[in-house]
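[1] Please work out how this folds:
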Amino acid sequence: MMQPRLLNKQRMILCVLFALTALTMFVGMGTGYASLSFDRLIPTLLGQGTFKEEFILFSVRLPRMVITLLAGMALALSGAVLQGITRNDLADPGIVGINAGAGVAIAVFFLFFPVKADTFVFALPFVAFVGALLTACLIYVCAYSRHTGLQPVRLVLTGVGFSMALSGTMIVLISSAERQKVDFIAKWLAGNIWGTDWPFIWALVPWLAILIPFTLCKANRLDILALNEPVAIGVGVSVERERLVLLLTAVALAASAVSVTGGIAFIGLMAPHMAKALVGPRHHVLIPVTVLLGGWLLLLADTTGRHLLDPDGIPAGIMAALMGAPYFLYLLLKS
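    This next block holds a predicted model:
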């Protein structure tokens, strides 16, 4: 049973994160290439704005911010699950190659399987999931040892190798493609938020609505898997089955996110660590904080990046890397 003081601390941190997210969205809605004054935001949200104001807010800025927030949540939770099942503080869907696997699948689908626009939006998460799943299986097989089980350091090194190889594969795929398609994949590689319309949100929401509650139900299993394997087996947990189920969950979360945001790394690395520093390692308490923290971090990265360079700004993936790379080096040296 969790201590009341810890639960109160979690509630306070969640309230702070809600406030930071709301503040970041408020600033993001009122700033940008097209002017929309802050004193007109509330009336426009209530349907009392001009056509121009409502178009800027509801068709341009708000969908982008919502999709960024949801994708950050998915990436952060995916990272928390990966770190739990591998007992590796450096695990992240972008670092270990899962995002790159999803990217190759999306590139192949985009280049060689033309479909209608309405089908394309909802097919992307499934295509990304297939590519990420195949990559995760290959990484798992290469990092697994029959004598010592899954080796955390070997998992990260194998994942980095797969990530580099798959990124090279994407470059080969686009080398002979049309200019328009090359531009799309180049933006995806940079982590540019490209799914900036409401249909992309409806395509992503069902994945999160199912996988976040499912992960919360598996919080106790994650706590046990974070211990060593003899202890987990001793309390009656089927280690390999639970690890496989949770790995599929992490892959699905990461794939659904990167299918609409591009190749974004480090959010899944930073958010779980920051959440652990705030509330400790118990996953029942950790997961809600991680989810909100990841959403806010990616939203902050995208909002900041959009205003640094005119007219397109810096992609969210590059901003996330600028924030996360020093933290990754710190963890690497610490480990």
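[2] rest of the way, CA atoms for contacts and neighbours
    Will do.
[3] What helices and strands are in contact with the helix or strand hosting Leu329?
    Assigned by DSSP states H and E, Leu329 falls within helix 316-334. Helices and strands touching helix 316-334, by 3 or more Cα pairs under 8 Å, 6 or more residues apart in numbering; DSSP states H and E, are helix 179-190, helix 267-279, helix 283-306.
[4] next one: the shortest one to chain centre, how far?
    Looking back up the chat, that one is helix 179-190. Distance, stretch centre to chain centre, for helix 179-190: 20 Å (Cα atoms, centre = their mean, to the nearest Å).
[5] Another sequence for comparison is provided below:
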Amino acid sequence: MIHPNIIKKQRIILIVLTVLIILTAAIGASIGPSPLSFNRILPTLFGQGEFKEEFILFSVRLPRIVVTLLAGMALALSGAILQGITRNDLADPGIIGINSGAGVGVAVFYLFFPVSNGSFVFLLPLIAFASALITAIAIYLFAYNRTTGLAPVRLVLTGVGFSMALSGVMILLFSSVDPFKVDFIARWMAGNVWGADWPFIWAILPWLVILIPFTLYKANRLNILGLGEPAAIGVGIRVERERFVLLITAVALAASAVSVTGGIAFIGLMAPHMAKALVGPRNQLYIPVAILLGGWLLVLADTVGRNLVEPDGIPTGIMVALIGAPYFMYLLMRK
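    As a prediction, the model looks like this:
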């Protein structure tokens, strides 16, 4: 039984985060190389703007804002799931190597299997998912012990090792292709949001529409898994099966996000922690908060990064890392 005051607090936080997302999106839509007046956003949004205003909003700014919002939500949810199934507060798709696995798949696909632009958008998340899933399964197998089960610390260390090894694979790939293609992959690895167009929204949105309700449905299982294997087995949960299903869910969410935004880490680490600090560790309560927090953090980082330095700005992944790396060090020292 969840106390009514906590539920009320969660609803207030969700409303505040929704308002923050709307305000940040409005600011992001209004500033840039071609400014759009703040009081012209709503009229333009409802079809009463001039041609230039509509082009700036609908073709340049709004798709990018929506893509970063959805990607931030996906990364935050992925991080929450990984922290739940591993019982490790340091788990994050970027830190434990899932993003790197997706990156290698995307790089190989882009460099050696040219396809038409129309199918490229929708194939990319699938390629990233397949590559990230192979990586995640390999990390899981290396971190698993038959006698002690899944060791959380071993999982993180194995993931970091895989991430470094896959970075080496990326360097080898760079040495074998032309510079133009290398430039695209390098920008992708830096977290430069490149899928800033409407088709990329339709490529990532179905994953969230399916996997957010699925994860909330599994919230009780995550709560029990967090108590440890003996407690989970005692109530009749098939631990390894549940972990594997939830691992696939986390991988799918992370892969769908990084396939359109590039290699972005730390969102999946920070958002769940901040959500737990606000409403407590119960998954039913903190997961919705973490989803909105992740979306807002990535939109905020992208808005600041692309307007901080002229002309191209700072890649969103670097902006997130500037915030997330000190936070990661703080968690390491505290834990």
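[6] would you list the helices and strands packed on helix 316-334 of structure 1 in TSV and tack on distance to Ala80 of structure 1?
    Below are these laid out as TSV (distance: least, Cα to Cα, whole Å):
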stretch	distance to Ala80 of structure 1
helix 179-190	23
helix 267-279	5
helix 283-306	8
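[7] Quick one: closest of those to Ile233 of structure 1.
    helix 283-306 (19.1 Å; Cα to Cα).
[8] which residue numbers in structure 2 go with that closest one?
    Under TM-score structural alignment, helix 283-306 of structure 1 corresponds to residues 283-306 of structure 2.
[9] returning to what we had before: would you mind listing the buried residues in the helix holding Leu329 of structure 1?
    Ala316, Gly317, Ile318, Met319, Ala320, Ala321, Met323, Gly324, Tyr327, Phe328 (16 or more other Cα atoms under 10 Å).
[10] these two touch, right, the last one and Asp89?
    No. Phe328 of structure 1 lies out of contact with Asp89 (Cα atoms under 8 Å); the separation is 9.5 Å.
[11] any residues in contact with both of these two?
    Common neighbours of Phe328 of structure 1 and Asp89 (criterion: Cα atoms under 8 Å, 6 or more residues apart in numbering): Leu269.
[12] Now for the residue lying closest to Ile174 of structure 1 once chain neighbours are set aside, how many residues are close by?
    Residue nearest to Ile174 of structure 1 in three dimensions, not counting chain neighbours: Val182, with 5.7 Å by Cα to Cα, 6 or more residues apart in numbering. Using other Cα atoms under 10 Å, Val182 of structure 1 has 18 neighbouring residues.
[13] need the contact list for Ser34 of structure 2.
    Ile56.
[14] Confirm that it sits in a helix.
    No. Ser34 of structure 2 is assigned coil when assessed by DSSP: H, G, I helix; E, B strand; the rest coil, not a helix.
[15] what do we get in structure 1 for Thr24 of structure 2?
    Using TM-score structural alignment, Thr24 of structure 2 pairs with Thr24 in structure 1.
[16] Nearest residue to the middle of structure 2?
    Leu75 (1.9 Å; Cα atoms, centre = their mean).
[17] pretty sure Ile224 of structure 2 is touching Pro230, no?
    No. If you go by Cα under 8 Å, Ile224 of structure 2 and Pro230 don't touch, sitting 9.9 Å apart.
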